[in-house]
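# here is my input, please return the structure:
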Amino acid sequence: MRTLVITGGTDGIGRALALHHLAEGDRVVAVGTSQAKGRSLLAEAARLGAGDRCTFVAADLSSTTGTVSLAEQLRRQHPVIDVLVLGAFRYQLTRQETGEGFERTFALYVLSRFLLVEGLRDALEQASRPIVVNLCGTGGIRAGELHWDDLQLREGYRAFAATMQGARANDLLGAAFAAEHPDSPIRYVLYNPMFVDTGLADPFRQPVRGVVKLLAKLFATPVERAIRPITELIGSPPEAVLSAYRVRRRVDVAGPAFDPVDARRLTARLRELTAPSGRMSE
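Down below sits the predicted model:
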């Protein structure tokens, strides 16, 4: 029986993956913020006859302190973790800061993913075929850049720019992991599911919300179909320490988006920011 930890595990792709793997006989720890959605997942797991193999953990992953505490809790409760799916994300229309002084998209989309992989690496390396699946915007998308002098986007915040900065940062997180842990048994997969019908319209106000919902209905991939390539990767991890996919198309991880110098620069900056003395310093 494998143990999967899924952030964003009560919604969209995360929830669908949780239910799929529960039906396969795996154990799932779903991390989310909504108690109501957590109860809904647990009820569905019970209907599948998998209630004893499903756990919901409420956590605010935009908090670095909370993320570090979550990793410690998960290591204690699950000394062996086979799969870590990083799926927690929210499109932030306006700039908001966390209580620790970080821009919320950066905190949730970049810092939490970095900290969880760091914090759970030992537990993952105890598994026979461990894999990290980072659901992000990888795959040769030209949009987006890291604002090295203003990672918190205090100047001229735009939601799309914040999201695309996060996507580029996650490419570098994968590159940094491969460079720092070349002999690790963990397979780190960056995976872009593209346009999936997962509630993307929710953050918007009308009439934009209605337009996005219509576009999703017409063009988005249903979530049940969107998870199939992900479950295949989980079932048969790639040979390389780092790989990237845009749905089923393999992405070259030797390109400039995965520059090792930038990757080292980013992780050094993240370690600096998340050290107790570094919080709220930028």
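
# going forward, measure contacts between C-alpha atoms and count neighbours the same way
OK.

# what residues does Ala50 make contact with?
22-23, 25 (CA atoms under 8 Å, 6 or more residues apart in numbering).

# Leu115 contacts Val68, doesn't it?
Yes. Assessed by CA atoms under 8 Å, Leu115 is found in contact with Val68 at 6.6 Å.

# who has more neighbours, these two?
Using other CA atoms under 10 Å as the criterion, Leu115 and Val68 rank with Leu115 on top: 21 against 18.

# in the helix or strand harbouring that one, what counts as buried?
Assigned by DSSP states H and E, Leu115 belongs to helix 112-124. The neighbour-count check on helix 112-124 (16 or more other CA atoms under 10 Å) flags 112-117, 119-121, 123-124 as buried.

# if you count contacts, what does that helix end up packed against?
Other helices and strands packing on helix 112-124, by 3 or more CA pairs under 8 Å, 6 or more residues apart in numbering; DSSP states H and E, are helix 64-77.

# from the rest of the structure, what touches the helix or strand following the helix it packs on?
Going down the chain from helix 64-77, the next helix or strand is strand 83-86, by DSSP H and E. Contacts with strand 83-86, where a contact means CA under 8 Å, 6+ apart, come from 2-8, 14, 113, 124, 130-135, 234.

# which residue packs closest to the residue most central in space within the chain, ignoring adjacent ones?
Centroid-nearest residue in the chain, with CA atoms, centre = their mean: Leu86, separated by 2.5 Å. Distances taken as CA to CA, 6 or more residues apart in numbering put Asn134 closest to Leu86, at 4.8 Å, once the chain neighbours are dropped.

# which element is the one you found on?
strand 131-135.

# just the angle between that strand and helix 112-124, please?
Counting by axes from the mean of the first three to the mean of the last three CA atoms, to 10 degrees, strand 131-135 lies at 170 degrees to helix 112-124.

# by how many degrees do whatever helix or strand Tyr191 lives in and helix 112-124 diverge?
In this assignment (DSSP H and E), Tyr191 forms part of strand 187-192. If you take the same axes, to 10 degrees, strand 187-192 sits at 150 degrees to helix 112-124.

# could you say what helices and strands strand 187-192 packs with?
Strand 187-192 makes packing contacts with strand 131-135, helix 159-180, strand 242-246 when contacts are defined by 3+ CA pairs under 8 Å, 6+ apart.

# now the angle from it to strand 242-246?
Here strand 187-192 points in a direction 20 degrees away from that of strand 242-246 (the same axes, to 10 degrees).

# still on that earlier bit, counting by contacts, list what the strand holding Asn134 packs against.
Using 3+ CA pairs under 8 Å, 6+ apart: strand 131-135 touches strand 83-86, strand 187-192.

# could you also give me the structure for this second sequence? I'd like to compare it with the first:
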Amino acid sequence: MSTKIAIVTGANSGMGLATTIELARQGYRVIMACRSEKRGQQALEEALRQSGSTAIELMLCDLGSLESIRHFAQSFRERYDTLDVLVNNAGVVMLKRQETSDGFEQGIGINHLGHFLLTLLLIEPLKAAEQGRIVNVSSGAYKAGKIHFEDPHLNKGYNPIKSYAQSKLANVLFTRVLARKLADTRITVNCLHPGAVGTSIGVDRNTGFGTRIMALVGKLPFFLSPEDGAQTAIYLATSPEVAGVTGRYFYQQKDQELKVHALDTATAERFWTWSEEQVVLRPEEKL
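Predicted coordinates for the structure are as follows:
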């Protein structure tokens, strides 16, 4: 039996690192998709040490750059024919509005559009797996979210809650439409709320500002550890209990009913088309 292969985005810290370590412990070959080579290498050493596995590797991928995502996907496909698990974990919350290298507002750009493109570029190796699984880390913040079609990149009236909630609703809508489009394949797609986790999500990607603040927040008693926060993602990635489940939203390893606005098919389809246009999806890459 060949070793199963998993990709975890944002694998250099927090839930991404915890997910990497646990998947490696379970015998997966794990590719850590990280933006920073320095932080990625440090996390790789930690993951190898904690997991006891030698089957973990680092591949650079900046989800804030369409060019970087395309390079990563091409490099992966040149080296591997199959992909069993894709955990779209990376996420940001920006206190002030910032843009990706492609001019996207970072919340929607990294949390959704980057993962949207990455996932679609990896569909073929996922199809080639015995049972490919896509796991999207969303958040209960989707409940406060709205897709601001009139200003999706929040050029006017930006605030971090508005940005984050929109991007987490985007994760849910993406999950539902993708599951429908892949209904005739062996690939499942699910999303989850990890709970309130003390991670580095509020840290500025460029300056590191907020690192000490988030470290203190993570020590508060009502925050989950990254290991606890990662449990539902690991469950969706590995458990035989959800082998045939797709298009669902989970919390604490249990299927949850979505709020009405997240079930709006017309909004989800419109948003999918908008996403295709934003990442300049090529005809052969569309589902």
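
# and the TM-score between them?
The TM-score (TM-score structural alignment, normalised by the length of the first structure) is 0.88; 274 aligned residues with a CA RMSD of 2.5 Å.

# format the buried residues of helix 112-124 of the first structure as JSON lines; extra columns: distance to Gly156 of the first structure.
Shown next, in JSON lines, are the buried residues of helix 112-124 of the first structure (distance: CA to CA, whole Å):
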{"residue": "Ser112", "distance to Gly156 of the first structure": "23"}
{"residue": "Arg113", "distance to Gly156 of the first structure": "25"}
{"residue": "Phe114", "distance to Gly156 of the first structure": "25"}
{"residue": "Leu115", "distance to Gly156 of the first structure": "27"}
{"residue": "Leu116", "distance to Gly156 of the first structure": "29"}
{"residue": "Val117", "distance to Gly156 of the first structure": "30"}
{"residue": "Gly119", "distance to Gly156 of the first structure": "33"}
{"residue": "Leu120", "distance to Gly156 of the first structure": "35"}
{"residue": "Arg121", "distance to Gly156 of the first structure": "36"}
{"residue": "Ala123", "distance to Gly156 of the first structure": "40"}
{"residue": "Leu124", "distance to Gly156 of the first structure": "39"}
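
# can you tell me which of the residues you listed comes closest to Ala275 of the first structure?
Distance to Ala275 of the first structure across the buried residues of helix 112-124 of the first structure (CA to CA) is lowest for Leu115, with 11.1 Å.

# what does the closest one align to in the second structure?
Using TM-score structural alignment as the criterion, Leu115 of the first structure maps onto Leu117 of the second structure.

# what does Leu218 of the first structure give?
So, by TM-score structural alignment, Leu218 of the first structure is matched to Pro221.

# from Val197 of the second structure, how far off is that match?
11 Å (CA to CA, to the nearest Å).

# between the two, which has more neighbouring residues?
More crowded of Pro221 of the second structure and Val197, by other CA under 10 Å: Val197, with 22 against 9.

# what's the burial count for the spatially closest residue to the more buried one that is not a sequence neighbour?
In space, Val197 of the second structure comes closest to Leu224 once its chain neighbours are excluded; the distance is 4.6 Å by CA to CA, 6+ apart. For Leu224 of the second structure, the neighbour count with other CA under 10 Å is 18.

# contacts only, for Leu224 of the second structure.
Leu224 of the second structure makes contacts with 195-198, 218, as judged by CA under 8 Å, 6+ apart.

# for those residues, which ones persist in the first structure?
Among the contacts of Leu224 of the second structure, the contacts conserved in the first structure (both residues aligned by TM-score structural alignment, their matches' CA atoms under 8 Å) are 196-198.

# from those, which is closest to Tyr251 of the second structure?
Ala196 (11.2 Å).

# ok, now how distant is the closest one from Arg282 of the second structure?
For Ala196 of the second structure relative to Arg282 of the second structure (CA to CA), the value is 37 Å.

# what about these two, which has more around it?
Ala196 (16 against 9).

# hmm, that one is touching Pro226, no?
No. Counting by CA under 8 Å, Ala196 of the second structure does not reach Pro226; the two are 9.5 Å apart.

# and Met32 of the second structure, that's in a helix?
No. Using DSSP: H, G, I helix; E, B strand; the rest coil, the assignment for Met32 of the second structure is strand, not a helix.

# which residue in the first structure lines up with it?
Applying TM-score structural alignment, one finds that Met32 of the second structure aligns to Ala30 in the first structure.

# neighbours around that match, how many?
Neighbour count for Ala30 of the first structure, taken as other CA under 10 Å: 26.

# repeat for Glu99 of the second structure
Neighbours of Glu99 of the second structure under the rule other CA under 10 Å: 17.

# from Val68 of the first structure, how far off is the aligned partner of it in the first structure?
Aligned counterpart of Glu99 of the second structure in the first structure: Glu97 (TM-score structural alignment). Glu97 of the first structure is 19 Å from Val68 of the first structure, where distance means CA to CA.

# could you do Pro79 of the first structure as well?
Applying CA to CA, the value for Pro79 of the first structure to Val68 of the first structure is 16 Å.

# swap in Ala226 of the first structure?
30 Å.

# same question for Arg225 of the first structure.
For Arg225 of the first structure, the distance to Val68 of the first structure - CA to CA - is 33 Å.

# same check on Gln206 of the first structure?
Distance from Gln206 of the first structure to Val68 of the first structure, by CA to CA: 37 Å.

# show the contacting residues for Met214 of the second structure.
Contacts here follow CA under 8 Å, 6+ apart; on that basis Met214 of the second structure touches 198-200, 202-203.

# reformat those residues as CSV; add secondary structure and neighbour count.
Output for the contacts of Met214 of the second structure, formatted as CSV (DSSP: H, G, I helix; E, B strand; the rest coil; neighbours: other CA atoms under 10 Å):
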residue, secondary structure, neighbour count
Gly198, coil, 23
Thr199, coil, 22
Ser200, coil, 23
Gly202, coil, 19
Val203, coil, 20
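
# make CSV out of these and add distance to Leu63 of the second structure.
Shown next, in CSV, are the contacts of Met214 of the second structure (distance: CA to CA, whole Å):
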residue, distance to Leu63 of the second structure
Gly198, 22
Thr199, 18
Ser200, 16
Gly202, 16
Val203, 16
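
# out of those residues, which is nearest to Val93 of the second structure?
Using CA to CA, Gly202 is the member of the contacts of Met214 of the second structure that lies nearest Val93 of the second structure, at 5.1 Å.

# pretty sure Lys4 of the second structure is in contact with Gln26, am I right?
No. Contact status for Lys4 of the second structure versus Gln26: not in contact, 9.8 Å apart, counting by CA under 8 Å.
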